[in-house]
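Colleague: I would like the atomic coordinates for the input below:
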Amino acid sequence: MTSSPCLRSSIALGLLLMMAAARVTEGQSVTITPDPIAFSVRSGEAASTPITVSNPTASPVNWRLVALDANNRPATLEGQLDAIVNSGDTLNGPLPLRFDFTGGDAGTTSLNGNPTGTTGILSQGNRLLTNLGGPLVYTNTTVAASTMLGPQGRYFTRKLPGLFVFGAETDGITWFEVAGSITYGNSKQSSTFRVLHNGRWWSAFVVNHVDYWKTINHLVLVDQEGLQQTLGSNTSQQQRITGLSGKRRIYQFLYITTSTAVQPQSVFESLASRFLGLLPEFGSRLTFTPTDGSSPASGGGGSTARFDASGLAVGTYLGTARAQSLAGSTLDSAPVTVNVTQPRIALPPPVEREMLPGQVTLTVELPMTSNLPEAQAWSAEAGSPTSWLVIETPSGTTPAPLRLRLDPAALAAGLYSSAVTIRSGPATYQIPVSLRIRELAVSKFVADPTRPLVYAINKNGLEEGTLLVFSTISRRILNAIPTGKEPTDCDVSEDGGKVWVINSKGPSLTAVSTSTWQVIETIPLTGFFSSRSRASTEPGAHVKCGKGSIVYYVDEQWGPRLRVFDTATRTLLQTFSAESGTSPDTSNNFGYGDIGLNPQRTKLFGWRQYGDGAGAGGSQILRFDIKADGTLEKFAKSASYSSTNFDRAPYDTPVIVSRDGSRLVVKDRVVDQNNLDFHPIIYPDEIYSITPGGEVALGATAIYGGEGGEILHNLAVASSVQTVLPDYSAMVFFNATTKSPGWLALPA
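Modeller: Below you'll find the model as predicted:
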């Protein structure tokens, strides 16, 4: 059956009339109440208030509520891009030595002219890729969607003078990469740090590429922790951030300087802080339920506004609540004022600690104090991962402290982050916890003669190093005591109450108590000279403890001087060259490579050194008698020797005297202490440690018989940093490949 044209027209007319009656208009005015909207909320808590969207018109109105910051920007990529576009020179202005490179406005690479203008600083550089594809196309003024960032991935780019900025909301990618080539890449260095902004930690990754004219710098910020950074060669711009998961925000910056001077990390920390402070966040904290609604004619629709003050500092925050049509036109706006007051519990600052691989657990006690008149109950829970972070006090009531335990036993060198969530009544707080595991760089082992301990010098280039205290029972680090810049040697005092450390850069002597493991004093050394270029790989100073308060040390000049120093009076008593017993000899002729004392501290031995590249090869064996007051007399020296294993180099060969004083070993040979030219045993290689009685000698690659010098055992790991325990049980050595100590059991 078919309908007639007249009937069909009547039906259509009826439908139109029904639609007209039910139509909800957009673009008409509504009124938000209250106006203004005000919140007072404690930091770490949330506050809500009902709002009404009133419609004075004769037709229903559909509306959508949007939260904006004080500059009317939403907390979206669009709002972020607008903030960057209108930032003036906030971001790029403070950048030192900024080079306003070309490119970065369109396409997929930033190509830049070098000082001669003949070729690019980068070759197909600054390409942005992920595990889902790439490179991404630069947008410069718009936000774009891209499945290369995940199913709901979105991003923008913006080129400012001398600064390229990329921002993205990712959805499930596992790695992000900056790719390209440095046309004249020469060297690079990298660093990582963290930025705390409004209660959230950001991971930051920096790479500084140096060519022959400029430095090309990357900074990547990610709102996720536990990530890794991998780099390409010196001519590769590759910087890959791995370990990403879930929905993340990622920002990348490209900044080039006008010189090859590498900027300090503080420059990039400042850039990260300025950028995060620029982003509109108010809209992510002010939410509405429901967001969309409808107000009938001459009526009102309701919603609930909620402000989340988690992680916010005390202060006043301003924004706007906007009602707009579904098409985006503004219907009404109301200012929002948020007064964030003190949290109910005065939270401790973020926990940031540095430890070393294998160090014993560290307990951190954090005060928990109520800001209210009454005590506050609280509970604590560790975030993931928790293998290295343990809550020792999972609950309590103020002022009972919160105790955490940090355990680096299973951790390799790197930065590890987590958080402790504190709940108290309606409040939720987070205390960020970060643990940086420093790479070991042991340059010296010294066994304690009477206790089950081994001391180690852990260098940090030319910066502050540490004295490590190892237990020979647990084989873990019991203590790590900062001493001074570039420590190079240590020795135990005659009474065993101190370990003296010599710091080559400064220079100074640091005394560490063996009962408290605290620094007792640090004595600046005015009688210390260095003619070296200060490369951290060059020979360092040496120290040995004499009787009472006397120490003997060797400095770092071309011909290192031997000095006698009274630590009690801080008096320099004598200065010697390796030429004679005349003091003071402050010339720069032949000096000392290392020194050692017999157990009675009545004789001092050494070997001759002059220069460490140029200078003079060969060496001699040197001897002094030690007087009752610790000063030296009766200088003697052997003939000059120069052979494959008895030469000035290697510079790290120690002077070794057996525990009973019967055996003296210098470089590759046993030396008669009374006749320095008589060498009853010559080993196949330089010797770095011996058993307490000298029965066995250990080189960097093998263990030798103490009497015949035959090879008893080839070492699986070559190491010149070593010692033998006083009980003969093990050789302790440093594995430079794995950056870890090794313990080789010695047969009975």
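
Colleague: only C-alpha atoms for contact and neighbour calcs from this point on.
Modeller: OK.

Colleague: So which residues of this structure form helices?
Modeller: 5-22, 77-85, 265-278, 282-285 (DSSP state H).

Colleague: orientation of the third one relative to helix 77-85 in degrees?
Modeller: To tie it back to what came earlier, the one meant is helix 265-278. 120 degrees (axes from the mean of the first three to the mean of the last three CA atoms, to 10 degrees).

Colleague: same check, this time on the longest one
Modeller: With the same axes, to 10 degrees defining the directions, helix 5-22 sits at 60 degrees from helix 77-85.

Colleague: ok now the longest strand seen in the chain, how far from the chain's centre?
Modeller: For the chain, the longest strand by residue count, based on DSSP state E, is strand 477-492. In this view, strand 477-492 has its centroid 20 Å away from the chain centroid, taken as CA atoms, centre = their mean, to the nearest Å.

Colleague: Which other helices and strands does that strand contact?
Modeller: For strand 477-492, the contact count by 3 or more CA pairs under 8 Å, 6 or more residues apart in numbering; DSSP states H and E identifies strand 442-447, strand 453-460, strand 463-471, strand 498-505, strand 508-513, strand 542-545 as packing neighbours.

Colleague: structure for this one too, so we can compare:
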Amino acid sequence: MQGFKRLWFVTFIGLVLFASCTIVPPPEAPTARIEVYNNTGVTITLHMGTYTDTSSVPTASTPAIRTGENSIFEVDVELPFHLWFTYTSGGVPYYIKLSDEDSTAVFDLDEDKNYILILGASSYEFYEKSIGDGDEIPDPTQVKTPVISPASGTFTEAQTVSITTDTTEATIYYTTDGSTPDSTDTEYSTPFTLDILGTTTVKAIAVVDGMVASEVATATIVIELPSIDVGAALEDIVYDAANDKVYAIDYYNKEVVIIDLNTKAVESQTSLTYKPVDLTYDSENNRLFIMNWGSSFVTEFDLDTKTVTQNIPFSSTPHSSVDPDSSDHNETFHIQYVDGILYIVDCVWAPSLHAIDLSENSVTDYTASGIGIGDLAFTAAGNAFYSWYQYGWGAGYAGSDVQKYAIGPDGLTETGDSEIGYPGMARDPLDSPIFLDESEAKIFAKTRVFDAASLQSVYYDFGEVIYAIDQANKRIASKTTVFEYDTYNEVAKVTAESIDQMFFDSSGTLWMLTNEDAKLYYQNIQ
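Modeller: Alright, predicted model coming up:
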């Protein structure tokens, strides 16, 4: 093909197959030399014509080409120029060869396909495409539309985004806010990372001086936290670090649910007789103890056999202001297993403590003290505990304090009190946990870190309630932020929303239960 200075081609497999080369436009209208060789075994006919209306297909025919012969077409054209070929018979492909004195490009043609050859002012392109009357013919003067990878989709991890175009020397500009890009936006040079949860719309355009800008490419990339579908709202959960499992209770379906964090799946669901509201784990005997709503029993559940082994008599009447159909049952009762004793916090106006000695099947009531326990954190010796103060449900006293009680033969003895009260320390939210660190030096309650030996000494106030601690991996979490354990500096943002409960596993991964969509999300904290 006379006038070509540089020739190359790129082949696409799929919807569009084309080859392109850059040429220096000749001063005169060039002659296009097109060689077709027929080795199909039958006579074939090519249709060829120029386009004045690029949406129509030419019907002019060239002479028939007999098998074993070449046919060479030389046409004088004004660029851009389109040729159209159809091959519908035979069994062996033929080819089109474009050549000049310096180089040659060969394009194999397949049976039952339509082809277009476009000679542009600065390039030629060869398309494999189904072309019919009214179909739009590609514009050789327009830059090829960029390709964004990955394409639109939903992912559970950060994505590296790359943008390419098949037009040589094109400059790509892109946006990530959904707006249409132009040359004032970010110029693409290297792949970039999307790691923000939610939906990001990437748009890109490619431009070359003297050519029509490309169409705008769009990819909508959704990044979600990875999660386990737990199937229903869960009332309470406890984490078993030794087996890397979560034990949970489903109030409405009256079930014990076991979740395997290794397989990221629900392992089993076992029916219960009563509606469960809180549970505690006895790791030594691999069993659960479950508080029930509207019953006179505490249920013992064996995790090895996945069966109820006994119902232990215990009765406590919730205060009338506590709604039995609310979704916050685990705010009302609390149960903890400590060295053969079940400690139970009831949900009366000023919640009190009860102790069931499992070896003697006896119950000790600490109701006379009216101590108003919100949640419990026991010392390793099991002879003392810390609690935050609660009086009332919705109404009552809006303030709170952290208190320490010693457990003795004569009952409970208060041995420490933060003495903050209202408005400095709030009673709500009622689902606030309390944590005693392993060294028993710090107490985490509500928004504060207290000196466990002197509760009136506050190490730090986060300004938001703490819901999980991980002393081994030095992490503390509220429902919005992860902090460093010793310095209290912010480490990361919590990326789940509408969190009901949360915990760190032994590897430092943060797990978040959201009953709104019945999922247990997990977030790796660096």
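
Colleague: Can you give me the TM-score here?
Modeller: Once superposed, chain against chain, the TM-score is 0.52 (TM-score structural alignment, normalised by the length of the second structure); 296 aligned residues with a CA RMSD of 2.8 Å.

Colleague: returning to what we had before: which one, of the helices and strands packed on strand 477-492 of the first structure, ends up nearest to Pro50 of the first structure?
Modeller: strand 463-471 (57.5 Å; CA to CA).

Colleague: Just give me the match in the second structure for Trp743 of the first structure.
Modeller: Trp743 of the first structure maps onto Tyr522 of the second structure when the alignment is built from TM-score structural alignment.

Colleague: list the contacts for Ile228 of the second structure?
Modeller: Lys264, Ala265, Val266, Lys519, Leu520, Tyr521 (CA atoms under 8 Å, 6 or more residues apart in numbering).

Colleague: 6 Å instead?
Modeller: Listed by CA atoms under 6 Å, 6 or more residues apart in numbering, the contact partners of Ile228 of the second structure are Lys264, Lys519, Leu520.

Colleague: What is the nearest of those residues to Met425 of the second structure?
Modeller: Closest to Met425 of the second structure, out of all of these and judged by CA to CA, is Leu520, at 30.3 Å.

Colleague: Next one: the closest residue to that closest one other than its chain neighbours relative to Asp229 of the second structure, how far apart?
Modeller: Spatially, and ignoring its direct neighbours in sequence, Leu520 of the second structure is nearest to Leu513 (4.5 Å; CA to CA, 6 or more residues apart in numbering). Look at Leu513 of the second structure and Asp229 of the second structure: by CA to CA, to the nearest Å, they are 10 Å apart.

Colleague: which one of the helices of the first structure lies closest to Ser689 of the first structure?
Modeller: Closest among the helices of the first structure, using CA to CA: helix 265-278, at 40.6 Å.

Colleague: Trace Arg475 of the second structure over to the first structure, please.
Modeller: Per TM-score structural alignment, Arg475 of the second structure is aligned with Val696.

Colleague: Could you verify my assumption that that match touches Gly706?
Modeller: Yes - taking contacts as CA atoms under 6 Å, Val696 of the first structure lies within contact range of Gly706: 4.2 Å.

Colleague: Check the contact lists of those two and give me the overlap.
Modeller: By CA under 6 Å, 6+ apart, no residue touches both Val696 of the first structure and Gly706.

Colleague: where exactly do the strands run in the stretch 301-450 of the second structure?
Modeller: 307-313, 334-338, 341-345, 353-357, 362-365, 373-378, 384-389, 402-408, 411-417, 434-436, 442-445, 448-451 (DSSP state E, counting those that start in this stretch).

Colleague: helices or strands next to the second one in the packing?
Modeller: When contacts are defined as 3 or more CA pairs under 6 Å, 6 or more residues apart in numbering; DSSP states H and E, strand 334-338 of the second structure sits against strand 341-345.

Colleague: repeat that with 8 Å
Modeller: Going by 3+ CA pairs under 8 Å, 6+ apart, strand 334-338 of the second structure lies up against strand 275-282, strand 287-293, strand 341-345.

Colleague: any residues touching the last one, and which ones?
Modeller: Right, strand 341-345 of the second structure. Strand 341-345 of the second structure has contacts (CA under 8 Å, 6+ apart) with 333-337, 351-358, 373-375.

Colleague: give me that answer again for 10 Å
Modeller: 278, 280, 282, 289, 291, 298, 314, 316, 332-337, 351-367, 372-376, 382 (CA atoms under 10 Å, 6 or more residues apart in numbering).

Colleague: Buried ones only from the residues you listed, please, as a PyMOL command.
Modeller: In PyMOL syntax, the buried subset of these is picked out as below (16 or more other CA atoms under 10 Å):
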select buried, resi 278+280+282+289+291+298+314+316+332+333+334+335+336+337+351+352+353+354+355+356+357+363+367+372+373+374+375+376
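
Colleague: for the residue mapped onto Lys459 of the first structure from the second structure, what are its contacts?
Modeller: With TM-score structural alignment as the criterion, the equivalent of Lys459 of the first structure in the second structure is Tyr251. Neighbour list for Tyr251 of the second structure: 232-236, 272, 274-278, 292-293, 325, 327, 329-330 [criterion: CA under 10 Å, 6+ apart].

Colleague: Buried only: go through those for me.
Modeller: By 16+ other CA under 10 Å, the contacts of Tyr251 of the second structure give 232-236, 272, 274-278, 292-293, 329-330 as buried.

Colleague: returning to that earlier point: can you lay out the helices and strands packed on strand 477-492 of the first structure as JSON lines showing distance to Arg663 of the first structure?
Modeller: Shown next, in JSON lines, are these (distance: least, CA to CA, whole Å):
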{"stretch": "strand 442-447", "distance to Arg663 of the first structure": "18"}
{"stretch": "strand 453-460", "distance to Arg663 of the first structure": "22"}
{"stretch": "strand 463-471", "distance to Arg663 of the first structure": "27"}
{"stretch": "strand 498-505", "distance to Arg663 of the first structure": "24"}
{"stretch": "strand 508-513", "distance to Arg663 of the first structure": "29"}
{"stretch": "strand 542-545", "distance to Arg663 of the first structure": "18"}
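
Colleague: Compare these and give me the one nearest Phe275 of the first structure.
Modeller: With distances scored as CA to CA, the stretch of those nearest to Phe275 of the first structure is strand 463-471 (30.2 Å).
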